[in-house]
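Asks: Based on what follows, work out the 3D shape:
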Amino acid sequence: MKKILFLLVIVFGVNKTWAQGCSDAGICSINHGFQTAEKQFKNTIEVAAVYSLGEADVQYFSPYVSYTKRFNDRYSFTSKVTLSTAHGSFGTRTQLGDAFLIGNYSFKEKKNSQWSALLGFKFPFTASNLKINGYSLPLDYQSSLGTIDLFLGTNFHYRRWDFNAALQIPVINLNKNSYFKEYSGTDDFPSTNLFERKPDALWRASYSIKTPNKKITFKPNLLFIYHLGEDTYENIFSQRESIKGSDGLTVNGNWITTYYFNKQNSIELSAAVPFVVRDIRPDGLTRSFVLGILYQYSF
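Replies: Predicted structure coming up:
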């Protein structure tokens, strides 16, 4: 118990640093694709809302809804749609973000351990060039990165432990962002005109702790996200330029508490903060704190 309390102190004691926000790019939240409801239920609906704080005092409210179809003990399919509201000194912008389609295959369980594999895609609803009063906005105000992405992942479950690894690979770039910091009157955000993003690799470890009556589950998570290369943009001279320091490692801590009303209904609270950050995050996913609530219904 002392170790658990110590981890809580760490997680909630560093929320003034910065890191890549998880819910936006998608790779951090696809671990829900590895999770399944009680076997007797074939359908699961999730409704969630996420509040987070970004750079230059930008605030975000990001609800989403997802549906999971469990075909049998091996195959399941999840669809998800996101929406984002960004509010800051530039104004307020609300727009649909991305649609996710994720398939999961679970291998046969052996001696309290089980492997599963995941394949999915993310499709944007915008080309990441939303504007306010005709003015171009940085990626921090965009609801999507404007890319069609491929997800590849695997999970190993052993007793109370889960270890998963994943890749998020932009396969088609539809980003038409036209933001230049030179014309914006502020240096808070880097130029991202015709932005091109590199892939991400993730490794996560989580441990589940259940109360004796199994009504409440606590799940601390540690996430390592490595950005595989420097992102680029097209400068004012129409030349492609790398954004120095945009590659590298981010480490996030996440604490999830789930309360089960019964086998069909549950509610989940989660909080996330960073431990290690990249030098610069031009993709607009910088977050100092993320707080989420999720309701799940299975039938």
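Asks: Could you use CA atoms for every contact and neighbour count after this?
Replies: Noted.
Asks: May I see the buried residues of the longest helix that the chain contains?
Replies: Scanning the chain for the longest helix, with DSSP state H as the assignment, gives helix 2-13. In terms of neighbour count (16 or more other CA atoms under 10 Å), helix 2-13 has its buried residues at 11-12.
Asks: Would you do the same for the sequence below? I want to compare the two.
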Amino acid sequence: MKKLNYLFIATALYALSVNISYGQGCSDAGFCTINSFKPNSTDSTEVLNNQLKIGAFYGSADNSISVYGVYFEYNRQFNEKFGLDAKLTTIAQGGNGISIFGLSDVFVNTNYKANERLKFTLGAKIPLSIADKTNDNLPLPMDYQASLGTFDLIFGIGYVIKKIQFVAAIQQPLTQNDNQFIATSYPINSKLRTFQSTNKFQRAGDVLLRVSYPLNITPKFKLTPSLLPIYHLTNDKYTAEFDVEKEIIGSQGLTLNGNVYLDCELTSKSTIQLNVGIPFIVRDARPDGLTRSFVANLEYRIKF
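Replies: Prediction:
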């Protein structure tokens, strides 16, 4: 078992060092970062029913765009069985002479712990924008939108076998956004003319499977490697000129990430966490603007 732990640690540290230069990150509609779908890395025996989190991220997206933002999260455990999570996200995007900032989404979900091994989550992503931002009176592509603009249903199941943690989840849009970007509306010399058109964008759902294995490095430090495949269920669609609906070929398919979480326990009630990831497989087409060629997330959380 010790040799297996050392192998996991070596692999995770290697992935962490590679990702600082080349990693991609989650590349999904947000559900891989909600509390109940992240690896559970807390071993504290102190029973505290409230938790606050504040986090910040920075990354490099497609098309020479930089992204950064902050988020705020509250977790409440009502009893041994039921809990509630609420999260507010923001994002700023800049590149190609365009800078945008906005509120993104609110995630709200309830958790039911059936037993020590099995947990269920049901929730929703509520958009705070409808992906209709413009620049010089021209609609912007999804790469510059603060939110996908969709109201999504989220459902997931978590299961633990010894120390190995499994999560399976689905996020399905129930509505679509009001994006009106058509690349040919921009001048011939504009960089945005090379972006994927997303007028009347119809985004498909995603399913994920996360496998995590927490490793104690010292009493204060924990390293958690996590394998994260995400499958985009069908090709997305948009409406081209002359009101012709088209599929975005290559937008269906698998994104496979290897994430690493490094937790540092500051006190029995507070922790700081660094989260990075590296891609192994990406979809051919990613019109939603979620892909990151580099991403790092730093989070502080306190229980009370």
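Asks: before we move on, the earlier item: which other residues reach the longest helix of structure 1?
Replies: Residues from elsewhere that reach helix 2-13 of structure 1 (CA atoms under 8 Å, 6 or more residues apart in numbering): 220, 253-255, 272-273.
Asks: redo that, cut-off 10 Å
Replies: Here helix 2-13 of structure 1 makes contact (CA atoms under 10 Å, 6 or more residues apart in numbering) with 1, 209, 218, 220-222, 252-255, 271-275, 289.
Asks: Now which of those residues would you call buried?
Replies: Looks like those have 218, 220-222, 252-255, 271-275, 289 buried, using 16+ other CA under 10 Å.
Asks: next SSE after the longest strand along structure 2?
Replies: If you go by DSSP state E, structure 2 has its longest strand at strand 98-113. The helix or strand immediately downstream of strand 98-113 of structure 2 is strand 118-127, counting by DSSP states H and E.
Asks: Give the aligned range of whatever helix or strand comes next after that following strand in structure 1.
Replies: Heading C-terminal from strand 118-127 of structure 2, the first helix or strand you meet, by DSSP H and E, is strand 134-135. Aligned using TM-score structural alignment, strand 134-135 of structure 2 spans residues 131-132 in structure 1.
Asks: Tell me roughly how far the matching stretch lies from structure 2 on average.
Replies: Between stretch 131-132 of structure 1 and the corresponding residues of structure 2, superposition yields a mean separation of 2.1 Å, by mean CA distance after the TM-score superposition for structure 1.
Asks: List the contacts of that stretch.
Replies: 90-93, 137-138, 141-142, 177-179.
Asks: Off-centre distance for it?
Replies: Stretch 131-132 of structure 1 sits 24 Å away from the centroid of its parent chain (CA atoms, centre = their mean, to the nearest Å).
Asks: corresponding residue for Ile272 of structure 2 in structure 1?
Replies: Aligned partner of Ile272 of structure 2 by TM-score structural alignment: Ile267.
Asks: tell me the contacts of its match?
Replies: Ile267 of structure 1 sits next to 46-48, 216, 257-261, 293-297 when contact means CA under 10 Å, 6+ apart.
Asks: ok, it to Lys16 of structure 1 distance?
Replies: 27 Å (CA to CA, to the nearest Å).
Asks: Ok, Glu241 of structure 1 next?
Replies: For Glu241 of structure 1 relative to Lys16 of structure 1 (CA to CA), the value is 30 Å.
Asks: same check, this time on Tyr135 of structure 1
Replies: For Tyr135 of structure 1 relative to Lys16 of structure 1 (CA to CA), the value is 30 Å.
Asks: cool, Asp187 of structure 1 as well?
Replies: 20 Å.
Asks: and what of Asn252 of structure 1?
Replies: Asn252 of structure 1 is 13 Å from Lys16 of structure 1, by CA to CA.
Asks: what do those two both touch?
Replies: Listed as contacting both Asn252 of structure 1 and Lys16 by CA under 10 Å, 6+ apart are 273-274.
Asks: Can you find the partner of Phe218 of structure 1 in structure 2?
Replies: By TM-score structural alignment, Phe218 of structure 1 lines up with Leu223.
Asks: Nearest residue to Leu294 of structure 1 in space, please, no chain neighbours.
Replies: Ala48 (4.1 Å; CA to CA, 6 or more residues apart in numbering).
Asks: Now do the contacts for the alignment partner in structure 2 of that neighbour.
Replies: Mapped onto structure 2 by TM-score structural alignment, Ala48 of structure 1 lines up with Gly55. For Gly55 of structure 2, the contacting residues are 69-73, 89, 272-274, 297-301, by CA under 10 Å, 6+ apart.
Asks: Please settle this for me: is Gly55 of structure 2 part of a helix?
Replies: No: secondary structure of Gly55 of structure 2 (DSSP: H, G, I helix; E, B strand; the rest coil): strand, not part of a helix.
Asks: and the equivalent of Lys125 of structure 2 over in structure 1, how many neighbours?
Replies: Superposed on structure 1 with TM-score structural alignment, Lys125 of structure 2 falls opposite Lys122. Look at Lys122 of structure 1: counted by other CA atoms under 10 Å, it has 25 neighbours.
Asks: ok, Lys122 of structure 1 touching Thr78?
Replies: No: between Lys122 of structure 1 and Thr78 there is no contact under CA atoms under 10 Å: 11.7 Å.
Asks: okay, and the common contacts of the two?
Replies: Common contacts of Lys122 of structure 1 and Thr78 (CA under 10 Å, 6+ apart): 100-102.
Asks: Just the ones of the contacts of Gly55 of structure 2 in strands?
Replies: Per DSSP E, the contacts of Gly55 of structure 2 map to strands at 69-73, 89, 272-274, 297-301.
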